[in-house]
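>>> make a model of this:
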Amino acid sequence: MKLSNLPIGRNAVITKVGGEGALRCRLLDMGIIPKTRIVIRSVAPLGDPIEIRIRDYTLTLRMEDAEKIEVDPIEGEAL
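Presented below is the predicted three-dimensional model:
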């Protein structure tokens, strides 16, 4: 499942970080790496950007970037 499709409040684990070059390096530098827990906190009124919670900090991502991140939802857990 893509991060952009994860429902608000649902916990997940990152399985793959896509993208190329500078974008991929930027995502990895921000702590978006495989096996990391993540949750979508909110979505902007027009649907872009999204606010995520990762590694005890809040981060805002464009939907275009969130589509390059694959996650595996954690069953039975919510924010």
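>>> every contact and neighbour count from this point should use C-alpha atoms.
OK.
>>> give me the contacts around stretch 47-56.
Identification of contacts with stretch 47-56 by CA atoms under 8 Å, 6 or more residues apart in numbering yields 31-32, 36-44, 58-63.
>>> show me what the longest helix belonging to the chain is packed up against.
Ranked by number of residues, the top helix in the chain under DSSP state H is helix 21-29. Contacts defined by 3 or more CA pairs under 8 Å, 6 or more residues apart in numbering; DSSP states H and E place helix 21-29 against strand 10-17.
>>> show me how far the strand it packs on is from its chain's centre.
7 Å (CA atoms, centre = their mean, to the nearest Å).
>>> what angle sits between that strand and helix 21-29?
140 degrees (axes from the mean of the first three to the mean of the last three CA atoms, to 10 degrees).
>>> any idea how far D29 lies from E75?
Distance of D29 to E75, given as CA to CA, to the nearest Å: 28 Å.
>>> nope, P45 is what I meant
27 Å.
>>> same question, I52
Counting by CA to CA, the gap from I52 to E75 is 18 Å.
>>> please give me the structure for this one as well, since I'd like to look at both together:
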Amino acid sequence: MQISLADIKRGQEGVITDVSSIHIPLKLLEMGCLPGNFVKLVQMAPFADPMYLNINGTHLAIRKETALHILIEISNV
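Alright, predicted model coming up:
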């Protein structure tokens, strides 16, 4: 099932399938936010913004607005 990264729940993981590079800062792409990489939602801040993620072992905090432009395939864990 393919969904936006902004829609995952805490503890869910998946694989990034598509990134709209027009809306994603270059720094996130350089830090591994690329198709094929594994992503897991570690924690959400109050009001769900920002999201604290683990992407291939790298910990990132991104805004929900940015996460809307990243599509992932949820793992069946």
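>>> how alike are these chains, TM-score-wise?
The TM-score (TM-score structural alignment, normalised by the length of the second structure) is 0.88; 75 aligned residues with a CA RMSD of 1.4 Å.
>>> buried among the contacts of stretch 47-56 of the first structure? Need that as a selection in PyMOL.
Buried residues among these (16 or more other CA atoms under 10 Å), as a PyMOL selection:
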select buried, resi 32+37+38+39+40+41+42+43+60+63
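>>> which ones among the contacts of stretch 47-56 of the first structure are found in strands?
Among the contacts of stretch 47-56 of the first structure, the residues falling in strands (DSSP state E) are R37, I38, V39, I40, R41, S42, V43, T58, L59, T60, L61.
>>> distance to M1 of the first structure added to the residues you listed, as CSV?
Formatted as CSV, these follow (distance: CA to CA, whole Å):
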residue, distance to M1 of the first structure
R37, 14
I38, 13
V39, 13
I40, 13
R41, 17
S42, 18
V43, 17
T58, 21
L59, 20
T60, 19
L61, 17
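>>> please pull up the equivalent of I50 of the first structure in the second structure.
Aligning on TM-score structural alignment places I50 of the first structure opposite M51 in the second structure.
>>> SS state for T66 of the second structure?
Here T66 of the second structure takes the helix state, with states given by DSSP: H, G, I helix; E, B strand; the rest coil.
>>> how deep is the residue lying closest to it once chain neighbours are set aside tucked in, by neighbour count?
Nearest residue to T66 of the second structure, sequence neighbours excluded (CA to CA, 6 or more residues apart in numbering): I24, at 6.4 Å. Residues lying near I24 of the second structure (other CA atoms under 10 Å) number 17.
>>> how about E70 of the first structure?
Close neighbours of E70 of the first structure, defined as other CA under 10 Å, add up to 21.
>>> swap in the one 5 residues further on?
Summarising burial for E75 of the first structure: neighbours were counted as other CA under 10 Å, giving 9.
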